[in-house]
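1. Provide a 3D model corresponding to the input given below.
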Amino acid sequence: MKDVTCVSSTPLALGRSQEQPALPSMPIVFLHYDFFEDQLNITCSATARPAPVVSWKVAGSGLENSTESVLHPNGTTSVTSILRVKDAKSQVGKEVICQVLHLGAVTEYKEVLNKGFWFSIPLLLSIVSLIILLVLISILLYWKCHRNQDRAFHKPDAHVRGYEIVQYDHSLNSTSYVTLP
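-> Okay, the predicted model is just below:
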């Protein structure tokens, strides 16, 4: 390491600075993706000194890219690039490459986009609503069927014979007669 001489209006103890010059650092890269309904967000973040440049190699259309940089107190810079894919289904199973350019060298970070079970929120809501509707209809039919059976069993049969009402109570196995005036 070279000695660094510092010119200052404040006298130094030995005339030399105790600080180290900023050394380049290799980039630390994170690559991940998230599915949200029918949209896919792929994030590539690289932190290094000097600031790295992040770019993408992706096949397809309907892509939007946004990049932001943050300078840290230790002299490193984090560059985060977010790639938004409108038609996420078209990218499932395909490879996405994040390229990081740092000190003249390009390093590629690859990820294959996998989505276990593909569904959308509207489809899921439709299926749940249909299941709830079928359960309610089943409960209603069951209740109505048992209600009619209970009425037939407990309701006495009644019919008019001349001026007499004849009632037969099935639950008591008895017949009663009422004469009308």
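2. could you use CA atoms for every contact and neighbour count after this?
-> OK.
3. which SS class is His146?
-> Under DSSP: H, G, I helix; E, B strand; the rest coil, the three-state class of His146 is helix.
4. also Gln149?
-> Assigned with three-state DSSP, Gln149 falls in the helix class.
5. strands along this protein, start to end?
-> 25-36, 39-49, 53-57, 63-71, 77-85, 95-102, 105-112, 157-161, 164-169, 174-179 (DSSP state E).
6. let's see this one next to it:
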Amino acid sequence: MCTFVSGPRDSGKTRHILEHLRRTVATSHTPEGTVAVLLAEAGRTRAETLSAAFPGLILRRLFLPCQCCPELARLPAALRATKDANPRLEQVFIEVPDIAAQRFLDEFDAVVGWPRNVVLCLSAAWAKARRLDMLLPFQSALIERADTIIEHENNPLAQQLLRADNSPTTAPFDLTLPR
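-> Modelled structure (predicted):
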């Protein structure tokens, strides 16, 4: 089973994966080699955090030179190589940026075709835009494809945005273009 975890920056994607991995390790006698995480998100911190917390975890970085072109990350080849190297592999988490998630999912469905689940972690701004029905088209499409939607509200900025007045003048983003 593959689980795509997507959402905007600071929405709790890595936290969600860590929580799931902790549960897996607590209930499994042989977690090493059975769970993999593929990261298409930028930043060393995620990989270092996962490696330190779970030494037997299969961890791969997907090089994503452009968020508009996720096929350049070569997800199908990375998945096949991970599976071939680890025949006991049972669960794969793929953390992808929100803007590239649709294309990653399209490529996965067309080329790989394994069973999958989509977890979408919403930031406070996304959650508010959703409530106000002001999502951008790619956001709405990703929400429609999500099997699970999680709103993480653990940081002060998220709390402030979620409590803000919901009038149109306080929308989370401005859709007007400069002249």
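7. can you give me the TM-score here?
-> Remark: TM-score between the superposed chains equals 0.24 [TM-score structural alignment, normalised by the length of structure 2]; 78 aligned residues with a C-alpha RMSD of 6.0 Å.
8. Ser129 of structure 1 is nearest to which of the strands of structure 1?
-> Smallest distance to Ser129 of structure 1 across these (C-alpha to C-alpha): 21.2 Å, for strand 25-36.
9. the closest one to strand 105-112, inter-axis angle?
-> Here the directions of strand 25-36 of structure 1 and strand 105-112 differ by 30 degrees (axes from the mean of the first three to the mean of the last three C-alpha atoms, to 10 degrees).
10. any chance of the strands of structure 1 in a markdown table, plus distance to Arg151 of structure 1 and mean neighbour count?
-> Below are the strands of structure 1 laid out as a markdown table (distance: least, C-alpha to C-alpha, whole Å; neighbours: other C-alpha atoms under 10 Å):
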| stretch | distance to Arg151 of structure 1 | mean neighbour count |
| --- | --- | --- |
| strand 25-36 | 54 | 15 |
| strand 39-49 | 57 | 21 |
| strand 53-57 | 73 | 18 |
| strand 63-71 | 66 | 13 |
| strand 77-85 | 62 | 21 |
| strand 95-102 | 68 | 20 |
| strand 105-112 | 65 | 14 |
| strand 157-161 | 11 | 12 |
| strand 164-169 | 12 | 16 |
| strand 174-179 | 17 | 11 |
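11. in TSV: those strands, plus distance to Leu130 of structure 1.
-> As requested, these are exported to TSV (distance: least, C-alpha to C-alpha, whole Å):
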stretch	distance to Leu130 of structure 1
strand 25-36	23
strand 39-49	25
strand 53-57	42
strand 63-71	35
strand 77-85	31
strand 95-102	37
strand 105-112	35
strand 157-161	41
strand 164-169	43
strand 174-179	48
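12. report the contact partners of Leu105 of structure 2.
-> Contacts for Leu105 of structure 2 (C-alpha atoms under 8 Å, 6 or more residues apart in numbering) come out as none.
13. buried residues, the helix or strand hosting it. List them.
-> Leu105 of structure 2 is part of helix 98-107, with elements assigned from DSSP states H and E. Using 16 or more other C-alpha atoms under 10 Å as the burial criterion, the residues of helix 98-107 of structure 2 that qualify are 98-102, 104-105, 107.
14. just give me the closest of those to Leu161 of structure 2.
-> When the buried residues of helix 98-107 of structure 2 are compared against Leu161 of structure 2 (criterion: C-alpha to C-alpha), the nearest one is Asp98, at 19.6 Å.
15. separation between the closest residue to that closest one other than its chain neighbours and Phe138 of structure 2?
-> Excluding the flanking residues, the one nearest Asp98 of structure 2 by C-alpha to C-alpha, 6 or more residues apart in numbering is Gly7, at 4.6 Å. Per C-alpha to C-alpha, to the nearest Å, Gly7 of structure 2 is found 11 Å from Phe138 of structure 2.
16. swap in Arg80 of structure 2?
-> Counting by C-alpha to C-alpha, the gap from Arg80 of structure 2 to Phe138 of structure 2 is 28 Å.
17. on that earlier part again, what residues are up against the residue nearest to Asp98 of structure 2?
-> 13, 96-98, 120-123.
18. so which bits of the longest helix seen in structure 2 are buried?
-> Ranked by residue count, the top helix of structure 2 under DSSP state H comes out as helix 13-27. Using 16+ other C-alpha under 10 Å as the test for burial, helix 13-27 of structure 2 gives 13-14, 16-18, 21, 24.
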